[in-house]
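Participant: Generate coordinates for the sequence data below:
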Amino acid sequence: MRHMLTYDMMETARNASQWLGSTARSFGSYPATGLAPVPWFNLMAAWGEVVERSFSRMVAKPDWGIRSVTGQDGRDHLVTTRSVVDRPFGNLVKFEVQGRAPMARQVLLVAPMSGHYATLLRSTVASLLPDCDVHVTDWHNARDIPVSCGKFDIEDYTLYLVDFMEHLGPEIHVIAVCQPAPLTLAATAYLAAKRPDAQPATLTLIGGPIDPDAAPTEVTDFGHRITMGQLEELAIQRVGFKYAGAGRMVYPGLLQLASFMSMNAERHGQAFFDQILRTAKGEARDNDHHNRFYDEYLAVMDMPAEFYLSTVERLFKGLEIAQNRLVVAGEPVDIGRITDVAVKIVEGEKDDISAPGQCLAALELLTGLPEDRKFSHLEPGAGHYGIFAGKSWRNNIRPLVLDFIDAHGGGRDRAVALKSVQP
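Facilitator: Okay, here's the model as predicted:
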C-alpha cells in the first residue's frame, strides 16, 4: 500500500465516480427525455446529481460559513477569519467580530486532526461567538504540505499547542474536542513545567481518549487487535504527483472516510437512497439537512503518517498519557505538575467513540491539582457528536462550560487579560 500508485488509483476512482455522476445528471436532464412517460430519466439525473456532489466534496475544504453574529448591543456584526500564527502543519485562526470590543472570555478551541477539517466544529464556534472571542487550531491537509517541511507526530502536535497557548497568554480558556484532549492535557503539563506563567486559565476536555482502556469501544478494540506492521501496511500511502506533498507518507482521507462510513453503512446507504428520491421528486434543496451534513462529513483530509501511527502506538497501545509516561522533545511530561488550572471533563452517556470513563481518567492523573478545581459532567443520552455540536451541547453543555469559565477564570484584572491576548 505504501506507494504513489495506490494513492493515485484511489484518487482516480474518486474522480471517475464524480465524472460518472456528472454524465448521468447531464444525460438524464436532456430536454428530449421529457417526452418519455417513464421516471427512469428523472431517477438517473437525481442519482447523478447526488453522486457528483458527494464525490466532489471529498477533495474540497469547506468554508466556515459564519457570516455574522449578533452582539450584546443588538446589532449584527460581520465575522471574518484571520491567521495569527502560521505553521506548516496548522495555523492558529482568530474569528474577528467587526465593530465589537474584545470580550472578557477568550477561548482556544482545539480541533481534532482525525480526518475532517476544523470546520467540523462550525456549530461549536457559532454558538460560542456571541459570548466569547474564539481562536481555533486549523490543521492543514497533509497532501498539500511539501516533504521538505519535515515530520509531524504527536510530539510536534503537542509543541504546536504549546506555541499557540504561549501566543494567546495566560487568560485563555482552552476547550479540546475529542482526539486532541490527551495532547492538550500534555501541552498544559509541559507549560506547567517550562512556563507556568503561560498556562491557560481553564481547561475543558470533551470526549477525549485520555485512557482508552478505561472503557473499551470498537475503536479501542481495533487498536488492540491490529499490529503496527499491519496498520502501516494497510493504512499508509504515499501522496501522488498531483499535490504539493508528493511523496509524503499519509493516512489518506479517502481511506479514513471509507472506515467512517463502514461503521454505519446501512444508515448512510439509506440516507443517500432517500436523498436520490427527494431529488427526483424536486423536494431536495441545495442547503437541506442531507447536503449540509454530508458536505461536511465527506470533506476529508490526509493525516501525516507519523502522527496517525504514533497516536495508535503511543496513546492507544502504549497508554503513555494514561500512565503519565509521555516524553516530548526529550523532556518527560508530568501531568501532576498542573497545580492551578481548573479542569472540566465532559462526556456523553452514549458516546461510542470515547466512551464514558476514558476522558474522566484525566482527573486521576492531576495529582497536583486541588479537588476543588476538578470538575466533570456526564450528559445523559448524548452521543459523541452531540456533546460538542448537537442539541446536548446547545442546551446543556455550552451553558455549563461558560459558567465554568466564568467561575474559574482566575479572577485576574480584565484589562490585563485583554492586553495579554492581543496578537
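Participant: When you work out contacts or count neighbours from here on, use the C-alpha atoms and nothing else.
Facilitator: Noted.
Participant: Specify the next element, helix or strand, located C-terminal of the strand ranked longest in the chain.
Facilitator: Assignment by DSSP state E gives strand 76-85 as the longest strand of the chain. Next in sequence after strand 76-85, counting helices and strands by DSSP states H and E, comes strand 90-97.
Participant: by contact count, what packs against that following strand?
Facilitator: strand 76-85, strand 133-139 (3 or more CA pairs under 8 Å, 6 or more residues apart in numbering; DSSP states H and E).
Participant: which of those strands is buried the deepest?
Facilitator: strand 133-139 (a mean of 24; mean count of other CA atoms under 10 Å).
Participant: For the following helix or strand past that one, buried residues please.
Facilitator: For strand 133-139, the following helix or strand on the C-terminal side (DSSP H and E) is helix 154-168. Neighbour counts over helix 154-168 (16 or more other CA atoms under 10 Å) mark 154-155, 157-162, 164-168 as buried.
Participant: picking that back up, which one of the helices and strands packed on strand 90-97 lies closest to residue 109?
Facilitator: For residue 109, the closest of the helices and strands packed on strand 90-97 is strand 133-139, at 4.8 Å, according to CA to CA.
Participant: what's the closest of the buried residues of helix 154-168 to residue 278?
Facilitator: residue 157 (43.1 Å).
Participant: Now the closest one: closest residue in space that isn't a chain neighbour?
Facilitator: Excluding the flanking residues, the one nearest residue 157 by CA to CA, 6 or more residues apart in numbering is residue 183, at 7.5 Å.
Participant: How many neighbouring residues does that neighbour have?
Facilitator: 24 (other CA atoms under 10 Å).
Participant: quick one: it and residue 160 touch, right?
Facilitator: No: Residue 183 is beyond contact range of residue 160, at 10.2 Å (criterion: CA atoms under 8 Å).
Participant: so residue 5 sits in a helix?
Facilitator: Yes: counting by DSSP: H, G, I helix; E, B strand; the rest coil, residue 5 falls inside a helix.
Participant: could you measure residue 127 against residue 398, distance?
Facilitator: 8 Å (CA to CA, to the nearest Å).
Participant: same question, residue 304
Facilitator: According to CA to CA, residue 304 and residue 398 sit 32 Å apart.
Participant: The two: which is more packed in?
Facilitator: Shown here are residue 304 and residue 398; by other CA under 10 Å, residue 304 has more neighbours (24 against 18).
Participant: For the comparison step, fold the sequence that follows:
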Amino acid sequence: MEWLAIFVLALVRAGWVLTREPVLSGDTPRYWNPADPLHTLRFDLGQGPGQLVQMIYLLPMNAATGVQALLAALVWGWACVVASRGLARWWFWIALAFSLSPWWLLWDNRLVTESITLAAMALFAAGAFRWVKEESATPMVAGAVIALLARPLTVPLVAVILVLVVVARGQWPRPRWSAMLLGALLVFAGVQAVAFNRAPVNYHWLPLPLQMEAVRAGDRFVSRSHVDGYVALAERHGMPDCAAAVEIPRGIAGLTSLWTATCPEMVEWLKQGGLPWQAELLENPGPTLREVAAGNWLLEAWGGDALQDRGWQSLREVARTWWWPAVRVMNLVMWTVLAVSVVWLARPGDRWTLRASLATAAVGFAAALGMFDGLEMWRHLLPALVTLAPAALASTGARVQSTRRLAGNRLRASPQPESTE
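Facilitator: Okay, here's the model as predicted:
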C-alpha cells in the first residue's frame, strides 16, 4: 500500500511539473547549457557542481524537470518508508505528508540542484539511523551517493554524519565496495567544492568574473549592512570611505548598485572577502544574531521564491488576500517540526551521543551557511535542515530485520539432523 501511494504521488508530481513552465535562475547555466551541453560537466572549471543533475538536464528542458520531479518523489517516498520502519503505520503517512511541503515541492520545476538533493539528504539521514540499528546500509549509501552526485557542496555534512554513524556502529558499511564508493565520492565532491569556490563566475550584476568568495562578500553586505554596528565594523576591517557615498538598497535589489555604482576600491575590498562573517559573529554578536533570528526570511521563506513561478503566481491571484498569511502559517508549522525534531534527537536515552551529535552537525552546518552566504539564507540551509525530521523519526522505531536475515536466523536456530554415519 505504501509503495503504491509513493508511485502514484511520484507520477502526480511529475505530471504537475510537465504542465508548468520550467523556472530558470542565475545558477541554471551551471547545469543546463543548450549551446554547449557537455560544458556543464567540466567540474575542473567550477561548473555545476552536480553530475547527476547535469546528466538529467541533457534532456529537453520539460522532460528534464519531469524526470527530476519523478526521481525526487521516489527518493522521498523511500525515505518515508525507511524513517517510519518499526513504528505504527500512520507514521508513514505523516512522513509522506511532510514530503509534500511547499519547502520541497517548490524546486521540482526549477533547473537547480535542490529538488533531488533534498530528497537524497532525507533518505541518507533516515538510512543512517536505521543502519546503526543493524539494518541494511542500502538506504544510507544510496542517499549519500545521490546527494553527493546532485550537490557535492553537501560533502561536509555528509562526511560528518558518516563518521558519526560508523563510530556508533563500530564498522564500515557492507559490502566493502559500498564503503569504497562512498570514500571515492567524498574525495570527488571535495575536489569539486574547491574548484567551484576558486573558479570565476559571471553573474549579470558583476562588473567582471569573480570568485565565489567575492560574490558571497557582496551578498552579505546587501543582506546585513543595515544591521546596527555593521558599517562601523566594516570600516575597521578596511571598507573604503567611498561606500557611504552611494545608497545601496537592501537585498537582491542592491547587488547591481553595490558592484557597479561604488568606487573601484569597494570592488577590490569585496574581492578580498569584504567583512568576514566570523568578524560579524565575534565582534558584533548581538545585532548579528538578532538579525538572523528575527529576519523576515523565517516566516516568508518560500513565499517570495514561489512567486518566480507562474503556477504559484496564479494560485496567489486566486487567493490574494490569504497568500502571505498561508505562507507564514506553513513556515511556522515547518519551523516547529524542525525544532521538535532537534529536541527529540537530543532526548536522553539510548544512543544520545549519536543523536545529539547529528542534530548539532545539521544545525551547525545550516548556521554556518546562513552566516557566510546571507543573501540566499533559507534556500542554502535546506540540505541541512531536511535531515532533522527523518533522522528524528528513524531514531525512534525499533529495529526491523530484513526477511532474508530472519530466514537465515531461523535456519541457524532450527535443529540439524543427526548424522547417520
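Participant: TM-score for these two?
Facilitator: After superposition, the two chains reach a TM-score (TM-score structural alignment, normalised by the length of the second structure) of 0.23; 170 aligned residues with a CA RMSD of 7.5 Å.
Participant: circling back to that earlier point, CSV for the buried residues of helix 154-168 of the first structure, including distance to residue 47 of the first structure?
Facilitator: Conversion of the buried residues of helix 154-168 of the first structure to CSV gives the following (distance: CA to CA, whole Å):
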residue, distance to residue 47 of the first structure
154, 41
155, 45
157, 41
158, 44
159, 46
160, 43
161, 44
162, 47
164, 45
165, 47
166, 50
167, 49
168, 48
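Participant: so which of the residues you listed comes closest to residue 417 of the first structure?
Facilitator: Nearest to residue 417 of the first structure among the buried residues of helix 154-168 of the first structure, with distances taken as CA to CA, is residue 168, at 10.0 Å.
Participant: What residue, apart from its backbone neighbours, is nearest residue 372 of the second structure spatially?
Facilitator: residue 277 (5.5 Å).
Participant: now residue 297 of the second structure
Facilitator: Nearest non-adjacent residue to residue 297 of the second structure (CA to CA, 6+ apart): residue 378, at 6.7 Å.
Participant: name the element the one you found belongs to?
Facilitator: Going by DSSP H and E, residue 378 of the second structure is in helix 377-385.
Participant: I figured residue 168 of the second structure hits residue 357, correct?
Facilitator: No: in this structure, residue 168 of the second structure is not within contact of residue 357 by CA under 8 Å, at 10.9 Å.
Participant: All the helices of the stretch 51-200 of the second structure, residue numbers only.
Facilitator: 51-56, 61-83, 90-99, 102-105, 114-132, 138-150, 155-169, 176-198 (DSSP state H, counting those that start in this stretch).
Participant: Check the stretch 201-350 of the first structure too.
Facilitator: Using DSSP H, counting those that start in this stretch, helices in the stretch 201-350 of the first structure cover 218-225, 228-235, 253-262, 265-280, 289-297, 305-310.
Participant: Likewise for the stretch 251-400 of the second structure?
Facilitator: 255-260, 264-271, 277-283, 285-294, 297-306, 310-318, 323-345, 352-372, 377-385, 388-394.
Participant: Looking at the ones you listed, spot the one closest to residue 99 of the second structure.
Facilitator: Closest among the helices of the stretch 251-400 of the second structure, once you apply CA to CA, is helix 388-394, at 10.0 Å.
Participant: So which elements touch the closest one?
Facilitator: By 3+ CA pairs under 8 Å, 6+ apart, helix 388-394 of the second structure packs against helix 61-83, helix 114-132, helix 323-345.
Participant: For residue 163 of the second structure, which of those is the nearest?
Facilitator: Closest among those, once you apply CA to CA, is helix 114-132, at 10.5 Å.
Participant: Helix 155-169 and that closest one, what's the angle between them?
Facilitator: For helix 114-132 of the second structure against helix 155-169, the angle by axes from the mean of the first three to the mean of the last three CA atoms, to 10 degrees is 10 degrees.
Participant: before we move on, the earlier item: most tightly surrounded among the helices of the stretch 51-200 of the second structure?
Facilitator: For these, the highest mean count by mean count of other CA under 10 Å goes to helix 114-132, at a mean of 29.
Participant: Based on its surroundings, how many neighbours for residue 412 of the second structure?
Facilitator: Neighbour tally, residue 412 of the second structure, other CA under 10 Å: 10.
Participant: contacting residues around it?
Facilitator: The contact partners of residue 412 of the second structure, by CA atoms under 8 Å, 6 or more residues apart in numbering, come to none.
Participant: secondary structure element for it?
Facilitator: Going by DSSP H and E, residue 412 of the second structure is in helix 403-413.
Participant: picking up where we left off before, and the helix holding residue 378 of the second structure, what other elements does it pack with?
Facilitator: Using 3+ CA pairs under 8 Å, 6+ apart: helix 377-385 of the second structure touches helix 114-132, helix 297-306, helix 352-372.
Participant: Report the buried residues of that helix.
Facilitator: 377, 378, 379, 380, 381, 382, 383, 384, 385.
Participant: just stretch 323-335 of the second structure next, same as before
Facilitator: 324, 327, 328, 330, 331, 334.
Participant: Show me the contact partners of it.
Facilitator: Taking CA under 8 Å, 6+ apart as the rule, stretch 323-335 of the second structure contacts 298, 299, 300, 301, 302, 303, 316.
Participant: can you pick the most crowded of these?
Facilitator: Neighbour max across the contacts of stretch 323-335 of the second structure (other CA under 10 Å) = residue 303, 22 neighbours.
Participant: What's the separation between that residue and residue 388 of the second structure?
Facilitator: Residue 303 of the second structure is 22 Å from residue 388 of the second structure, by CA to CA.
Participant: Then residue 178 of the second structure?
Facilitator: Applying CA to CA to residue 178 of the second structure and residue 388 of the second structure gives a distance of 24 Å.
Participant: And residue 160 of the second structure, by the same measure?
Facilitator: Taking CA to CA as the measure, residue 160 of the second structure falls 14 Å from residue 388 of the second structure.
Participant: Would you mind confirming that residue 19 of the first structure is in contact with residue 51?
Facilitator: No: under the criterion of CA under 8 Å, residue 19 of the first structure makes no contact with residue 51, lying 9.1 Å away.
Participant: more neighbours, those two?
Facilitator: Ranked by neighbour count (other CA under 10 Å), residue 19 of the first structure and residue 51 place residue 51 first, with 21 against 17.
Participant: Contact partners for that one?
Facilitator: 17, 18, 21, 22 are the contacts of residue 51 of the first structure under CA under 8 Å, 6+ apart.
Participant: at 6 Å instead, please
Facilitator: residue 21 (CA atoms under 6 Å, 6 or more residues apart in numbering).
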